[in-house]
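**Q** Here is my input; please provide its structure:
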Amino acid sequence: MTARPDFEKFIVIVTYGRSGSTLLQTALQTIPGAMIRGENNNLLYPLFRAWKRAHNTRYNQGQAPIPAHGPWYGADEIVPRRFGEELAGLFVREILKPTPQTRVLGFKEIRFHDAEPGEMPEFLDFIREFFPPCRLVFNTRRAADVARSSWWKDVETEKVMEMVEDLDRQYADYVAAHSDTSFLVRYDDYVKDRASLRALFDFLGEAYDEAAIEAAFARRLPH
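**A** Just a heads-up that it's a prediction; the model follows:
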């Protein structure tokens, strides 16, 4: 098995478009040794779906040895755990590309809701399982402000607001069920009061550098 590059922590920002996630990403980059990458077009999702198919094949069709003339020949030899670890290692090496100095690795993504209905929690479980020690940071913003963004200009305002409110509920439910590995922040809070991010840094076990945070917030974003 190909070894995964080593790191102490893995952080994923889970959110939707125009939630202020780039600002949060920049704030987390103030952690010493942190490399928090940007979006990757939800590339992990098809990897999760591949792992899920392998898992289902092994435990639905491969519960017993299958002869060479069987239609599912080889299904019993699939090792879903190893397959998931290989996929995770490949994603880290070829997509996130940490340096030898990277201590805290991660990324942000705004497309988790592209998952099939009801599948997002399972997708998030996959990430927590195969990128240990993983911390999921859910980022939310007031639905009306999200909907006003030109990024959503091709979608009806009401539909954007409904989507955001539904995702916020899903995020809150997931954090409530996995409070040891998940944390929820609100753009509307930290954009007004930087110090509100202290609780997140405490949760991550990292020092809150006030000067570095202020510098990150003062930097003009490219979008």
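
**Q** C-alpha from now on. contacts and neighbour counts both.
**A** OK.

**Q** Once you drop chain neighbours, what's closest to Pro121?
**A** Excluding the flanking residues, the one nearest Pro121 by C-alpha to C-alpha, 6 or more residues apart in numbering is Tyr174, at 7.1 Å.

**Q** what sits up against the host helix or strand of the one you found?
**A** Assigned by DSSP states H and E, Tyr174 falls within helix 157-177. Contacts of helix 157-177 from elsewhere in the structure, counted by C-alpha atoms under 8 Å, 6 or more residues apart in numbering, are 16, 113, 121, 138, 140, 143-144, 146-148, 152, 181-184.

**Q** now swap in stretch 99-110 and tell me
**A** With contacts defined as C-alpha under 8 Å, 6+ apart, stretch 99-110 is touched by 7-17, 21-22, 25, 31-42, 96, 98.

**Q** Pull out the buried residues from that stretch.
**A** Using 16 or more other C-alpha atoms under 10 Å as the test for burial, stretch 99-110 gives Thr102, Arg103, Val104, Leu105, Gly106, Phe107, Lys108, Glu109, Ile110.

**Q** Could you do stretch 169-181 as well?
**A** For stretch 169-181, a neighbour-count test (16+ other C-alpha under 10 Å) marks Tyr171, Ala172, Tyr174, Val175, Thr181 as buried.

**Q** just the helices in this structure please.
**A** Per DSSP state H, the chain carries helices over the ranges 21-28, 44-56, 80-91, 120-130, 143-148, 157-177, 187-190, 198-204, 210-218.

**Q** Tell me how far the residue nearest to Pro121 lies from Phe112.
**A** Using C-alpha to C-alpha, to the nearest Å, one gets 13 Å for the distance from Tyr174 to Phe112.

**Q** Please generate a structure for the following sequence too, so the two can be compared:
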Amino acid sequence: MNYKHIFIITYGRTGSTLLQGILNTHDEVIIKGENLNFCHGIFKSYLALKETIEKHGNAKIPSHPFFGSHELDLKKFLNDAYTLIKNQLIKNDDLSTWGFKEIRYTPSRISDENGFILLDYLDFMNLLFPNSAFLFLTRKHTDVIDSAFWRRLEKNKALYEINKFEEVAKTWSQDKNNTFWIDYSHLKENNSKLIEMHDFLGLSYQALRIKKVINTEHSYTGKTENLLHLKNWNLKKHNSSNIQFHTIDKIPIKIEKNSSFELGGIILINESIKNNFEITIEHEGEPANIRWSIISPHYKKKYPLNPHSEKCRFSITNLKATETPVKIFIENKNQKELLFELKISL
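**A** Okay, the predicted model is just below:
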């Protein structure tokens, strides 16, 4: 293994969770997920401490406004910060390599009064984590900005964010030998670039493990761009006057014959209706496990006036893949309405 730490540096919807999964196929490596870029707060503390030392580092007189600054120690701060981060993220001291992925590196995420500070921030990360590899992950921009993650921004603004990140990141990495650039297409195609990345890291390329990871849905919900690759099922959604919004957003990449699988999604009852419904299903096989009213913070924010939006996520497990369609209903003592019909071609 060539590095003690591995960091996935990217922006939203590039396939960073997939790359995280690929790296975690290796027993000697653990790559944790996002942490809302909490290292950026530590970086800002480092800058404040550094400026204090540089401008007021000789304040030994008790009446001085910066009294005690002569005892501040940047090296000790870095050691303490490293220990803090490691203790939060890593519980196994026997691991040879650890790190995390983060997507919050664009101008709107890490700028201050001096502008976009990615160069300084990456310098800090390189200093804080000795012997680190930085994996820069990209993806076709039009695919990225069409995702729900970026729709909060006007397209030109989103493209600016992505282009600026890539421009500055390439400037930072061009004279360094501990950086590697890879694209989402290389991950999905499982091609020579992925093998090259393993060589760069000093990891053995385990083809079977990696193929299994690539064929597994990643991220916290199913995404349209992933679901389009499926060819062996068809999902039909039926409208209902009782429903404000409903969707299935969690489904396997591929549904194998006679295998058990899980569906998940959102069923949001209209705000004016008392939710005395339950989810029922028709399917072939053993009884499925149905959960509804799972916490759904995204939809609470999206539908703030609907009291049902706080807990509108559902999950159905132990479904059996057969030729018989899976039908999902909402039902109370007065009515039963079909919401989803899943047909699998096996």
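
**Q** wait, doesn't Gly84 of structure 1 sit right on Arg49?
**A** No: look at Gly84 of structure 1 against Arg49 with C-alpha atoms under 8 Å: they stay out of range, at 10.4 Å.

**Q** Mind checking which of these two has more residues around it?
**A** Set Gly84 of structure 1 next to Arg49 and count neighbours by other C-alpha atoms under 10 Å: Gly84 wins out with 23 against 15.

**Q** Span of stretch 56-69 of structure 1 from start to end?
**A** Stretch 56-69 of structure 1 has an end-to-end distance of 21 Å (criterion: C-alpha to C-alpha).

**Q** Please point out which parts of it sit buried.
**A** By neighbour count on 16+ other C-alpha under 10 Å, the buried set for stretch 56-69 of structure 1 is Thr57, Arg58, Tyr59, Gln61, Gly62, Ile66.

**Q** Where strands are concerned, which of the residues you listed count?
**A** Among the buried residues of stretch 56-69 of structure 1, DSSP state E puts none in strands.

**Q** could you dump those residues to JSON lines with distance to Phe203 of structure 1?
**A** Output for these, formatted as JSON lines (distance: C-alpha to C-alpha, whole Å):
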{"residue": "Thr57", "distance to Phe203 of structure 1": "38"}
{"residue": "Arg58", "distance to Phe203 of structure 1": "37"}
{"residue": "Tyr59", "distance to Phe203 of structure 1": "36"}
{"residue": "Gln61", "distance to Phe203 of structure 1": "42"}
{"residue": "Gly62", "distance to Phe203 of structure 1": "41"}
{"residue": "Ile66", "distance to Phe203 of structure 1": "48"}
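
**Q** Translate Leu227 of structure 2 into the numbering of structure 1.
**A** Under the alignment (TM-score structural alignment), Leu227 of structure 2 maps onto nothing in structure 1.

**Q** where's Leu227 of structure 2 relative to Asn318 of structure 2, distance?
**A** 20 Å.

**Q** try His70 of structure 2
**A** His70 of structure 2 sits at a distance of 63 Å from Asn318 of structure 2 (criterion: C-alpha to C-alpha).

**Q** which non-adjacent residue is nearest the residue mapped onto His141 of structure 2 from structure 1?
**A** Aligned by TM-score structural alignment, His141 of structure 2 pairs with Ala143 of structure 1. Using C-alpha to C-alpha, 6+ apart and skipping the chain neighbours, the partner closest in space to Ala143 of structure 1 is Met161 (5.0 Å).

**Q** which neighbours do Tyr174 and Phe112 of structure 1 share?
**A** With C-alpha under 8 Å, 6+ apart, Tyr174 of structure 1 and Phe112 have no common neighbours.

**Q** Leu197 of structure 1 contacts Val191, correct?
**A** No: applying C-alpha under 8 Å, one finds Leu197 of structure 1 not in contact with Val191, separated by 9.6 Å.

**Q** Looking at those two, which is more packed in?
**A** Of the pair Leu197 of structure 1 and Val191, Leu197 is the one with more neighbours under other C-alpha under 10 Å, namely 22 against 15.

**Q** What does the more buried one correspond to in structure 2?
**A** By TM-score structural alignment, Leu197 of structure 1 lines up with Leu194.

**Q** Ile145 of structure 2 versus that match, what's the distance?
**A** From Leu194 of structure 2 across to Ile145 of structure 2, the span is 24 Å (C-alpha to C-alpha).

**Q** repeat for Gly264 of structure 2
**A** When Gly264 of structure 2 is compared with Ile145 of structure 2 (using C-alpha to C-alpha), they lie 24 Å apart.

**Q** Also Leu18 of structure 2?
**A** Leu18 of structure 2 is 18 Å from Ile145 of structure 2, by C-alpha to C-alpha.

**Q** Repeat that for Lys157 of structure 2.
**A** As judged by C-alpha to C-alpha, Lys157 of structure 2 and Ile145 of structure 2 stand 10 Å apart.

**Q** Looking at the two, which is more packed in?
**A** When Lys157 of structure 2 and Ile145 are compared for neighbours, Ile145 comes out ahead with 22 against 13, by other C-alpha under 10 Å.

**Q** need the contact list for the more buried one.
**A** Listed by C-alpha under 8 Å, 6+ apart, the contact set of Ile145 of structure 2 reads Arg151, Lys155, Ala158, Leu159.

**Q** what residue of structure 1 matches up with the first one?
**A** Pointing back at Arg151 of structure 2 there. Matched to structure 1 by TM-score structural alignment, Arg151 of structure 2 sits across from Lys153.

**Q** what number of residues lie near the nearest residue to Phe124 of structure 2 once chain neighbours are set aside?
**A** In this structure, Phe124 of structure 2 finds its nearest non-sequential neighbour in Phe43, 6.8 Å apart by C-alpha to C-alpha, 6+ apart. Neighbour count of Phe43 of structure 2, defined by other C-alpha under 10 Å: 19.

**Q** Assess the claim that Phe43 of structure 2 and Asp120 are in contact.
**A** No: using C-alpha under 8 Å, Phe43 of structure 2 is not in contact with Asp120; the gap is 9.2 Å.
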